[in-house]
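**Q** model the following, please.
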Amino acid sequence: MSRIGKSIQDLIIGEKLSITEKIEDKDILLYLGLTNDNNPLYIQHDFASKTEYEKPIVPTIMLTGIVTSAISKYLPGPGSHVYRQEITFPVPAYHYSLITFTFVITDINVHKNEVSIEVEDRNEEKETVLQGKFLVAPPTLQP
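**A** Below you'll find the model as predicted:
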């Protein structure tokens, strides 16, 4: 049987998770290939150099994917489901950025089997590149 994540009873308010990811070109190219997204702002240095960003940026949905993947893998973990998200991207993330993703459980509703997780992602300069709140249903197995 596959490993299952933490149930609602195993989680506590204030519980934290921190992971660090380096955003490599290969990851961006894989994402762009899967989504058929050919926005030159994401991959073309000559195009991006003429924009306000000055160099290619990481697609925001890719950052969101890293967040939801961490929720699925670690907190609450396998079997959990993100069903609501509110996200802002205050500054862009750039290729080769080293981003620290910090997750904190801020609320638990046992009756709804619902956990609120606040997420903040910061680059090497400590700038916030993603800030959000996610409502998650922790894993449950039918008897």
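**Q** only C-alpha atoms from now on, for both contacts and neighbour counts.
**A** Will do.
**Q** next SSE after the biggest helix by length in the chain?
**A** The single longest helix within the chain, with elements called by DSSP state H, is helix 60-73. Past helix 60-73, further along toward the C-terminus, the next helix or strand under DSSP states H and E is strand 81-88.
**Q** may I see the buried residues of that next one?
**A** When burial is assessed from 16 or more other Cα atoms under 10 Å, strand 81-88 yields the following buried residues: 81, 82.
**Q** got it, and stretch 56-72?
**A** Buried residues in stretch 56-72, counting neighbours by 16+ other Cα under 10 Å, are found at 56, 57, 58, 59, 63, 64, 67, 68, 70, 71, 72.
**Q** how about the closest residue in space to the fifth one that isn't next to it in sequence, what does it touch?
**A** When you say that, I think you mean residue 63. Distances taken as Cα to Cα, 6 or more residues apart in numbering place residue 130 nearest to residue 63, at 7.6 Å, with adjacent residues excluded. Going by Cα atoms under 8 Å, 6 or more residues apart in numbering, residue 130 touches 63, 87, 88, 89, 90, 91, 119, 120, 121, 122.
**Q** let's see this one next, to set against the first:
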Amino acid sequence: MTRFLNQIAVGDSDEFRKTLTETDVVLFAGLSGDNNPMHIDEEFASQTPFAGRIAHGMLTASLISTVIGTKLPGPGCIYMGQNLRFVKPVRIGDTVTARVTVLEVLLDKQRVKLLTECWVKGEVVLTGDALVWVPDQK
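**A** The predicted structure is shown next:
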């Protein structure tokens, strides 16, 4: 459902939840070309401070795009910018909750500033903010 600019208010929030699988990580590596052994080689990754493979940070961040493009603001919006900070690693098998919350509605520019976060087991693993253009109801 498309949410037009006049239907969005500060504090509005929505989320998407997904358990990241081995298949997700392998497909993302193939699609992106990011074959860093931290993501695809258990033997290598087990010798690092992470003590095992971790999911790509951008795979985790892509779940934010799911919320923005399908829920809040939803279909018809255009992603204009994103700041990210990766706080904790995400592992294969973790269930990630991507959440966006409206921080500011810029009516004159048809934009919305969003707090963007990903959570695993009640802890923030990724945080940032996004700027999104939102269609206005004519």
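**Q** what's the TM-score for these two chains?
**A** Laid over one another, the chains give 0.93 as their TM-score (TM-score structural alignment, normalised by the length of the second structure), with 138 aligned residues with a Cα RMSD of 1.5 Å.
**Q** max pairwise distance over the contacts of residue 130 of the first structure: which two?
**A** Spanning the widest gap among these are 91 and 119, at 15.0 Å by Cα to Cα.
**Q** okay, these two: which has more neighbours?
**A** Neighbours were counted for residue 91 of the first structure and for residue 119 using other Cα atoms under 10 Å; residue 119 has more, 20 against 13.
**Q** which helix or strand contains the aligned residue in the second structure for the more buried one?
**A** The alignment partner of residue 119 of the first structure in the second structure, by TM-score structural alignment, is residue 116. Applying DSSP H and E as the criterion places residue 116 of the second structure in strand 111-120.
**Q** please spell out which residues along the next helix or strand after that strand are buried.
**A** Counting by DSSP H and E, the next helix or strand C-terminal to strand 111-120 of the second structure is strand 123-133. For strand 123-133 of the second structure, the neighbour count (16+ other Cα under 10 Å) marks 124, 125, 126, 127, 128, 129, 130, 131, 132, 133 as buried.
**Q** ok, and the closest non-adjacent residue to the first one?
**A** The reference is to residue 124 of the second structure. In space, and not counting its chain neighbours, residue 124 of the second structure is closest to residue 118: 5.8 Å by Cα to Cα, 6+ apart.
**Q** distance of the one you found from residue 36 of the second structure?
**A** To residue 36 of the second structure, residue 118 of the second structure is 22 Å away according to Cα to Cα, to the nearest Å.
**Q** quick one: the buried residues of strand 123-133 of the second structure as JSON lines, columns for distance to residue 94 of the second structure too.
**A** Below are these laid out as JSON lines (distance: Cα to Cα, whole Å):
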{"residue": "124", "distance to residue 94 of the second structure": "13"}
{"residue": "125", "distance to residue 94 of the second structure": "11"}
{"residue": "126", "distance to residue 94 of the second structure": "14"}
{"residue": "127", "distance to residue 94 of the second structure": "17"}
{"residue": "128", "distance to residue 94 of the second structure": "20"}
{"residue": "129", "distance to residue 94 of the second structure": "23"}
{"residue": "130", "distance to residue 94 of the second structure": "24"}
{"residue": "131", "distance to residue 94 of the second structure": "27"}
{"residue": "132", "distance to residue 94 of the second structure": "28"}
{"residue": "133", "distance to residue 94 of the second structure": "31"}
